[in-house]
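Visitor: generate a structure from the sequence data that follows.
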Amino acid sequence: MNILLVKPYNISDHIQPPLGLGYLATAVRKNHKVQLLDCIKMGIKQGDFTSYLDRDNYDAVGFQCYTYDLPVLKPLLEMCKKRGMLTLVGGPHPSAVPEETMAYFGKDLDYCFQGEAETGLPMLLDSIEWKKESDKRGIPGLVWREKGRVIVNEKDYVDKLDDLGTPAWDLIRPQEYPEAQHGAFFKNFPIAPIVVTRGCPYACTFCAGNLISGRKCRKRSPKAVVEEIKTLYDKYGIREIHVIDDNFTLDKNFAKEVLKLIKESNLEISWAVPNGIRMESLDDELLRLMKQTGLYLVSLGIESGSDRILELMKKKTTTSFIEKTIRRIRSFGIDVAGFFIIGFPGETLSDIEKTIKFSLRLDLIRANYFTYLPFPGTESYESIKREEGLDKVNWDKFLFFGASYSPKGIDATFLRALQKKAFLKFYLRPVIFWRNIIQIKSFRHFKFLCKRFFNWILKK
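Guide: Model (predicted):
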């Protein structure tokens, strides 16, 4: 079969290679023809999508689907069905609410996958091409219809991540992506993201990560990780690596093995951890190795300056421990960025003010203040669904900027104003302002920062 894998367009200013689709392409291309289309990178909106559909005789089109992609995907799936193409979606949203996903798209969606699909998608395509329809019940993670009823197959996780190979970098072409892919700054270019682990054993109530990759943390072999970095360096000219999984340092001995191999390789690269890492596993030896191998930035999911809210989030940390950890990281000359959530269920104005003051007290080079998003399938989402009703969630504005939810007693418009206030108070301090200004690499980088400033601060 001939399949097109699509990352749909949205107004995000994070333009980074679609690793998930890259891994799927590697799995599928063993028996089928596959192409990737990143609509965000290429600026392909709804009106332009048909011309790409008609460029090849595609049998099937698969879409990555986050919750905020729902209204965008609806007309795209309709276009595909009008051409007689098989339609599929996968990703966080169908993993969280598979039956609701099938109902939302209706007749325009043939199948969706929950969880990881590197095993299931090739099996589905094989069964369709070889007309073995009875095989569907044995396809892990498949969500399908039988006689009008939605059937959700059990998920399955690959324990040995090395068996999945690496993303189809030849189809992704990482060297063609813009400089500031994840976050607003970088040290070297071109940049490529990599995944070292999958799965998370933690139970943060707002996080949907485990819905795709499960609770067990699975690791690639250190050798496989470093071989991929070497390939990216030699074949694609990559000079900066972003480790985008959350648990690279969960097993600090594993992380040290990877870093020692990177050090032995003598690759002249910089690297960062833009999605965050767990603070509990950081010791001096690990931080020293991280610095020696080119690490310049660590992002931390700090989330709140209120110990009460941290407990509600089940973060299993305290503001005191966070402060100590940041001081420790900074002592090795590594910059720290922080992620914060405001508007969490049960949060008060006092809690939000604590978070803003806490962020200003910490030795951070950058801070991101997100309004709480009720991701389907998370514990906090289920709580809202049960106690407050989903009419509180504005799905059409389900974006990282703006406020699609606000807790009781706090108006959504006021919450957005607090978010803007936090950004301005943090970045307009002279020391922070100039520390960031001197890191601007080019006029194009400057224009990107202006766009981000507009989205986060000026946009209503």
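Visitor: can we go C-alpha only for contacts and neighbour counts from here?
Guide: Fine.
Visitor: is it true that Gly377 touches Val97?
Guide: Yes - between Gly377 and Val97 there is a contact at 6.7 Å, judged by Cα atoms under 8 Å.
Visitor: second chain to compare with the first, below:
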Amino acid sequence: MNAVPANNVGQHLCAEAPVLLYPKCSVRVMAHHCRCSAPIPLSSLTERGDWSIPCAKTIPKDCSLICRQPFKAMKKRLVLIKPPEISRFNFGTFSLAVLAAAVRHIADVTLIDATSLTCDEAIKKVLDESPDIVGITVMSQESVKSACSFVSSLKTDTENTPAQPTIIAGGHGASMNPEPLLAAGASAIVYGEGEKTLLQVIENGIVPGTKGIICYGNSGTIKGKPQQPVLPLDCLEKPARDLMPDPEGVFLLETSRGCPHSCKFCETTRFSGKRWRPFSPSRVVGEIRELVEEYGAWIIHLADDNFAADPERVLNICKELQKGPLPAIILASARADDLLAHPSLLKEMSDARIRRITVGIETLDPSAAKKAGKAISLDTYREVFRKMRAYDIFSIASFIVGLPGETPVARQKNIAFALFAAPDTAHFLPFLPLPGTPYAKGRTIGLPDPEDVRDSAVFNNTFRKHHTTVTRLKRAVGKGGIRGLFAEKVLQKSKEHIPYP
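Guide: Below is the predicted model:
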């Protein structure tokens, strides 16, 4: 609905009678955002407008409401939503809570986790909030297709409503592959980190050429310059966990952004930059203690791509954490060479309850690893997994099947190499060309090779059921401890057959 001029009588959505509106205030916004005085008779109004839209019966027909002038103090209504999709683990609502904390001082924010909802159910939840702006997180390349479907449906359902919200999308998937989302109806894409750019959108709307924004303009798609990264990270507010749904036992925490490495298959540096930026140890320890004391967190998952990028920082964090209180377990991801950079690092991490670590190996073929920018030796991986076992840390190795440069001979050695490295369990994933990465050139974006998909399933089954893996896990179960609990769970799952595509 268009703005109602000053001193004109317009419709109030929550009343059967009209209401006096002030400049630039839309009827829908006024209905949700301003406080009204006591009802007064219609006869006392000096001007009347066109009352054509029916309203709810909440006050007598011979009365009206005069709203106090709200415009300058009024906050825009922002809905941040994780759209419907099949999602193994939901990082989306956490990233939205981080954004919400950065803008809630200038916007009335609602956070919706629609992961398990139908598209229609999700759209109804959005429209029930009568938003001015809808922000949609697209977590990965795999999320783009379902996000496009949601954007398209939301756009269609709001085209004929009095107030059409601005639809924006962001996150790793949107940043890497914005065009399908724009074509589906998104007003703009927020690429890269979103805190500063979202503030700009709330304050100024969609302005082509704005830093961090991709949108359509008169000359086609316009991509603004990259937004300056947040620095230092401690200036960010803590995530708005009060807006998040129940995390179902696992609390996410971000302790750093970016990566100092330049692996050719990874999009991390394309999203957050090559400069690795940490939260201070005191900030990290404070948030972990808050999660334990105020939220009763038992499991905390550190969302960093490489938690151990600065081993000295990790040592400081761990020594402070050891003073308590601690959760039952902390989950993390790190590179093998960083974990071995200090002789006592893994022991200190274990004493701080960091008892499950995922190590990205990608490939153990020396030639392919060097080409990918991650030339770490097989002996290094074997040593880091040995030390993790010694300190009761459950180890997960992540492999990519089909990296460019991988020869058929090297592929066939994947299982042998993985068994020699001896992680507690391993995940083999098909190579997925990601837009903007060097390895995406000449490949079909977002679609893995069917042979890579099949071999990944074969390798997963083979490794998990191999007698050396099973024996190692049974020994862990016998010793007890946290590693033993994880080993028992993996043994139970290993009895399930992973179907071949």
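Visitor: quick revisit: neighbour count winner among Gly377 and Val97 of the first structure?
Guide: Gly377 (20 against 14; other Cα atoms under 10 Å).
Visitor: any idea what that one aligns with in the second structure?
Guide: When the second structure is aligned by TM-score structural alignment, Gly377 of the first structure is paired with Gly436.
Visitor: okay, now the closest residue to Gly377 of the first structure other than its chain neighbours: neighbour count?
Guide: In space, Gly377 of the first structure comes closest to Ala96 once its chain neighbours are excluded; the distance is 4.7 Å by Cα to Cα, 6 or more residues apart in numbering. Per other Cα under 10 Å, the neighbour tally for Ala96 of the first structure reads 22.
Visitor: ok, the alignment partner in the second structure of Ala96 of the first structure - contacts?
Guide: Under the alignment (TM-score structural alignment), Ala96 of the first structure pairs with Met176 in the second structure. Each residue near Met176 of the second structure by Cα atoms under 8 Å, 6 or more residues apart in numbering is listed here: Gln141, Tyr191, Leu434, Pro435, Gly436.
Visitor: same check, this time on Phe417 of the second structure
Guide: Leu364, Leu378.
Visitor: what does the one helix or strand it maps to correspond to over in the first structure?
Guide: Assessed by DSSP states H and E, Phe417 of the second structure sits inside helix 414-421. Aligned by TM-score structural alignment, helix 414-421 of the second structure falls on residues 355-362 of the first structure.
Visitor: chain center to the matching stretch, what's the gap?
Guide: 25 Å (Cα atoms, centre = their mean, to the nearest Å).
Visitor: can you check stretch 428-441 of the first structure too?
Guide: That offset, for stretch 428-441 of the first structure, works out to 26 Å (Cα atoms, centre = their mean).
Visitor: what sits up against it?
Guide: Phe185, Ile365, Arg366, Phe426, Tyr427, Phe446.
Visitor: any idea what Arg308 of the first structure aligns with in the second structure?
Guide: Checking TM-score structural alignment: Arg308 of the first structure goes with Ser367.
Visitor: burial of the residue lying closest to its match once chain neighbours are set aside, as a residue count?
Guide: Take Ser367 of the second structure and drop its neighbours on the chain: the residue closest to it by Cα to Cα, 6+ apart is Gly405, 7.3 Å away. For Gly405 of the second structure, the count of nearby residues is 14 (other Cα under 10 Å).
Visitor: ok, now which ones touch Gly405 of the second structure?
Guide: Gly405 of the second structure makes contact with Ser367, Ala368, Lys371, according to Cα under 8 Å, 6+ apart.
Visitor: distance check, the equivalent of it over in the first structure against Thr371 of the first structure.
Guide: Superposed on the first structure with TM-score structural alignment, Gly405 of the second structure falls opposite Gly346. From Gly346 of the first structure over to Thr371 of the first structure the distance is 13 Å, taken as Cα to Cα, to the nearest Å.
Visitor: got it, and Gln439 of the first structure?
Guide: Taken as Cα to Cα, the span from Gln439 of the first structure to Thr371 of the first structure is 27 Å.
Visitor: ok, Leu24 of the first structure next?
Guide: 32 Å.
Visitor: repeat for Val195 of the first structure
Guide: Taken as Cα to Cα, the span from Val195 of the first structure to Thr371 of the first structure is 26 Å.
Visitor: out of those two, which sits in the more crowded spot?
Guide: Between Val195 of the first structure and Thr371, counted using other Cα under 10 Å, Thr371 has the larger neighbour count: 24 against 19.
Visitor: surely the more buried one and Glu347 touch.
Guide: No - taking contacts as Cα under 8 Å, Thr371 of the first structure lies outside contact range of Glu347: 11.6 Å.
Visitor: shared neighbours of these two, which are they?
Guide: With Cα under 8 Å, 6+ apart, Thr371 of the first structure and Glu347 have no common neighbours.
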